[in-house]
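>>> pasted the sequence and its predicted model underneath.
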Amino acid sequence: MIVLHARPSPGFREAVDRIFGAGVVTHVDEAASLDEVAEEITALLHVLTPVTGDFIASAPKLKLIQKLGVGVNTIALDAAREHGVAVCNMPGTNSQAVAEMALSLMMAVLRRTCFFDARTRLGEGWTADPSELDSVGEVAGRTVGLVGFGNSAQRLAPVLEALGAKVVYTARSPRDVAYEFMPLDRLLATSDIVSLHIPLTDDTRGSIDPFAMKKGAILVNTARGELVDEARLIEALTTGYLLGAGLDVFGEEPLPRGNPLLSLPNAVLAPHIAWLTPETLVRSLSVAHENCRRLAAGEALLHQVV
């Protein structure tokens, strides 16, 4: 049994049936438990709902956890290893969507899109204090620091450069590219916009301190919320130390009502959907289908992490 644990849109369901065959994949809502299918599941198509060690131990036929995306921090990898369950991801399938979302968040913060949209809908488009326009700006002429230089950052860099930005980056080691490499601390201190493109690991958790960034800078996060000290981010946005932030990911998801970020006019927020486009889903399901075929045929799996 192949199970998709998600809340798929009609288009997503249609793509699943088209790629896997009608009725081949069992759908379980992301808010529901997998306990009812634990005895029979052989392959799990995983999106965001955590895959726990207890579930893995309760699923005797489970052979594959296929992440529809890149980050595997929501999967109990040690338990998968212990029970002989392969874990695979799919680097590159969502890179275009994530790069475009990062760019759109930069633009939305720089041009204060949400602020002016709300006023315009209230019929107050030209009534804001003129000083509000002093905090808008352009990408051109700014230094954009990319933290991580994987697939999404590589797609984003030439677009930013074409718009007139200076692009710098940090990674585990310098790359043979036309952009300047910087250590993280220097990148944070000198960049006007910082965009995160690294996985969440023990080493990267909490590694981005907003107060280590340049005063008046913008933070964009389409990677993982736990990369950033959220309490210090809220403080940096509230006090005006940072000009703004564009956030698609958070320490707690979904972002709960009452979180201070929700009331900040200089924060543009999205519910972890940077990766989620119909185009990405088709690419992702095609990789997942191929790995399910390989699993059944006893062949080597694509992008195996565990």
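Nice, I can see it.
>>> switch to C-alpha atoms for all contacts and neighbour counts from now on
OK.
>>> I'd guessed Leu285 sits against Val16; true?
Yes - with contact defined as C-alpha atoms under 8 Å, Leu285 counts as touching Val16 (6.8 Å).
>>> the residue of the chain positioned farthest from its centre: what secondary structure?
Computed with C-alpha atoms, centre = their mean, the maximum C-alpha offset from the centroid of the chain is found at Thr127, amounting to 35.8 Å. Three-state call for Thr127 (DSSP: H, G, I helix; E, B strand; the rest coil): coil.
>>> tell me the buried residues in stretch 285-294?
285-289, 291-292 (16 or more other C-alpha atoms under 10 Å).
>>> now the strands for this protein?
Under the criterion DSSP state E, the chain contains strands at 2-5, 25-28, 43-46, 64-67, 86-88, 143-147, 166-170, 180-181, 193-196, 218-221, 244-247, 267-269.
>>> now render those as TSV, adding mean neighbour count and distance to Arg205.
Shown next, in TSV, are the strands of the chain (neighbours: other C-alpha atoms under 10 Å; distance: least, C-alpha to C-alpha, whole Å):
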stretch	mean neighbour count	distance to Arg205
strand 2-5	22	26
strand 25-28	17	30
strand 43-46	24	22
strand 64-67	26	20
strand 86-88	23	22
strand 143-147	27	13
strand 166-170	22	16
strand 180-181	18	22
strand 193-196	27	12
strand 218-221	28	13
strand 244-247	28	16
strand 267-269	22	21
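>>> to Asp78, which of these lies closest?
strand 86-88 (10.6 Å; C-alpha to C-alpha).
>>> how far does the closest one sit from the chain's center?
Distance of strand 86-88 from the chain centroid (C-alpha atoms, centre = their mean, to the nearest Å) equals 20 Å.
>>> packing partners for it?
Other helices and strands packing on strand 86-88, by 3 or more C-alpha pairs under 8 Å, 6 or more residues apart in numbering; DSSP states H and E, are strand 64-67, helix 77-82.
>>> can I get these in TSV with distance to Glu299?
Output for the helices and strands packed on strand 86-88, formatted as TSV (distance: least, C-alpha to C-alpha, whole Å):
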stretch	distance to Glu299
strand 64-67	13
helix 77-82	18
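>>> pasting the second one now:
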Amino acid sequence: MSRRIVITEFMDEAAVQTLRAEFAVVYAPDLVDRPADLAEALRDADALIVRNRTQVNESLLTGASRLVAVGRLGVGLDNIDQAYCASRNIAVVPAIGANAAAVAEYVVGLAMVLLRGFLFSSAEVAAGTWPRARLASGREVAGKVLGLVGYGSVGQRVGQLARAVGVRVLAYDPMLPTAHPAWRDATRCDEVDDLFRAADVVSLHVPYSAQNAGLVDERRLGLMKPGAVLVNTARGGIVDEAALARALRSGALAGAAVDVFAHEPLPAGSALAGVPNLFLTPHVAGVTYESNERVSALIAQRIAEILRPA
């Protein structure tokens, strides 16, 4: 009997075809939105491939008696019940490192434009307002301090790209051993509050967890330098969205770019609606044409290795 793979969200077509050459594949990018059909498809599935929207939990997997692997097209695992999967001996396979370059470009690129302050000037220029005097005080990124909250594979790639344009890198990551070679390229902060005080740009690269929920709250936003900016490509719920809105409206924070939200899609009329100096994107920091190819190819390879006969 051919091993069977169910893919519930979008995946690079070349990687899908690679899997189809060897396995029976059900590929439906909208399957995540059809729970009854998804549950039925999983009844005789050996592997499941998802992105961040599919909630891989006991309720979903109860009828998936043959399942041996879950591939994650990305790195965040907060939508996957890892403890339950472990209890069933189901391997959970994230695409570690495959989208790090895309996230790094997003973070450094947005840090640059937020510090310059011209990101939202198009409408004024088109209307003939010509806000040149106000925008002439924008700041260069070279010589600034980037604070990375989380210094794993993605945070390290962000730091590497930032250093190439003259940025000094601080990082907070109590899980990364002090002897790790990555610390040669960044100053280690033992306390996260010290990082918030020192950085011109704070970028978040930690998973969502009970410990990290509300990590960036009103108090920590208040520690940031006048003129500092915040970038969140990690997970929603790590930043208190209402507190962020207040900091931006008051001018205490110069700007922010947010790619992830406590509720996705971000509902209309949220605390972040109409907030000045705020750039919002729909959870795409790690998703580019190239990164989708890399992530998909990596997960296809790893899942195939698990499913092939020993």
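Thanks, I have the structure now. Being a predicted model, the structure only gives us computed values, none of them experimental.
>>> longest helix of the first structure, counting residues only.
Criterion DSSP state H: the longest helix present in the first structure is helix 278-297.
>>> what residues in the second structure pair up with that helix?
Aligned by TM-score structural alignment, helix 278-297 of the first structure falls on residues 289-308 of the second structure.
>>> what's the spacing between the aligned partner of Ala236 of the first structure in the second structure and Arg220 of the second structure?
Here Ala236 of the first structure is matched to Ala247 in the second structure, going by TM-score structural alignment. As for Ala247 of the second structure, its distance to Arg220 of the second structure is 11 Å (criterion: C-alpha to C-alpha, to the nearest Å).
>>> and if you look at Ala127 of the second structure?
From Ala127 of the second structure to Arg220 of the second structure the distance is 38 Å (C-alpha to C-alpha).
>>> ok, the two, which is more surrounded?
Ranked by neighbour count (other C-alpha atoms under 10 Å), Ala127 of the second structure and Arg220 place Arg220 first, with 18 against 8.
>>> helix, strand or coil: sort out the more buried one for me.
Secondary structure assignment for Arg220 of the second structure (three-state DSSP): helix.
>>> looking at it, it is touching Phe196, isn't it?
Yes - in terms of C-alpha under 8 Å, Arg220 of the second structure counts as a neighbour of Phe196; the distance is 6.8 Å.
>>> count of residues packed around Asp29 of the first structure?
Here the count is done by other C-alpha under 10 Å, and Asp29 of the first structure has 13 residues near it.
>>> that one and Arg7 touch, don't they?
Yes - counting by C-alpha under 8 Å, Asp29 of the first structure touches Arg7, with 5.0 Å between them.
>>> how much space separates the aligned partner of the residue farthest from the centre of the first structure in the second structure from Ser122 of the second structure?
Here Thr127 of the first structure is matched to Thr129 in the second structure, going by TM-score structural alignment. Going from Thr129 of the second structure to Ser122 of the second structure by C-alpha to C-alpha gives 10 Å.
>>> before we move on, what about Ser270 of the second structure?
Using C-alpha to C-alpha, Ser270 of the second structure is found at 24 Å from Ser122 of the second structure.
>>> same check, this time on Gln211 of the second structure
Gln211 of the second structure is 40 Å from Ser122 of the second structure, by C-alpha to C-alpha.
>>> ditto for Leu114 of the second structure
The value you get for Leu114 of the second structure to Ser122 of the second structure, if C-alpha to C-alpha is used, is 14 Å.
>>> who has more neighbours out of those two?
A side-by-side neighbour count of Leu114 of the second structure and Ser122, using other C-alpha under 10 Å, places Leu114 first with 28 against 11.
>>> which one is the more buried one nearest to, not counting chain neighbours?
Using C-alpha to C-alpha, 6 or more residues apart in numbering and skipping the chain neighbours, the partner closest in space to Leu114 of the second structure is Gly255 (5.9 Å).
>>> right, and the one you found touches Leu280 too?
No - Gly255 of the second structure is not in contact with Leu280 according to C-alpha under 8 Å; the separation is 11.2 Å.
>>> map Gly21 of the first structure onto the second structure.
By TM-score structural alignment, Gly21 of the first structure lines up with Ala21.
>>> what residues does stretch 149-164 of the first structure touch?
The set of residues external to stretch 149-164 of the first structure that reach it, using C-alpha atoms under 8 Å, 6 or more residues apart in numbering, is 91-92, 94-96, 98-100, 103, 139-142, 144, 146, 166-167, 169-171, 197-198.
>>> list only buried entries from those residues.
Buried members of these, scored by 16+ other C-alpha under 10 Å, are 91-92, 94-96, 98-100, 103, 139, 142, 144, 146, 166-167, 169-171, 197-198.
>>> where helices are concerned, which of those residues count?
Among these, the members found in helices (DSSP H) are 95-96, 98-100, 103.
>>> the residues you listed: which two are farthest apart?
Most distant of those, by C-alpha to C-alpha, are Ser95 and Leu103, 12.2 Å apart.
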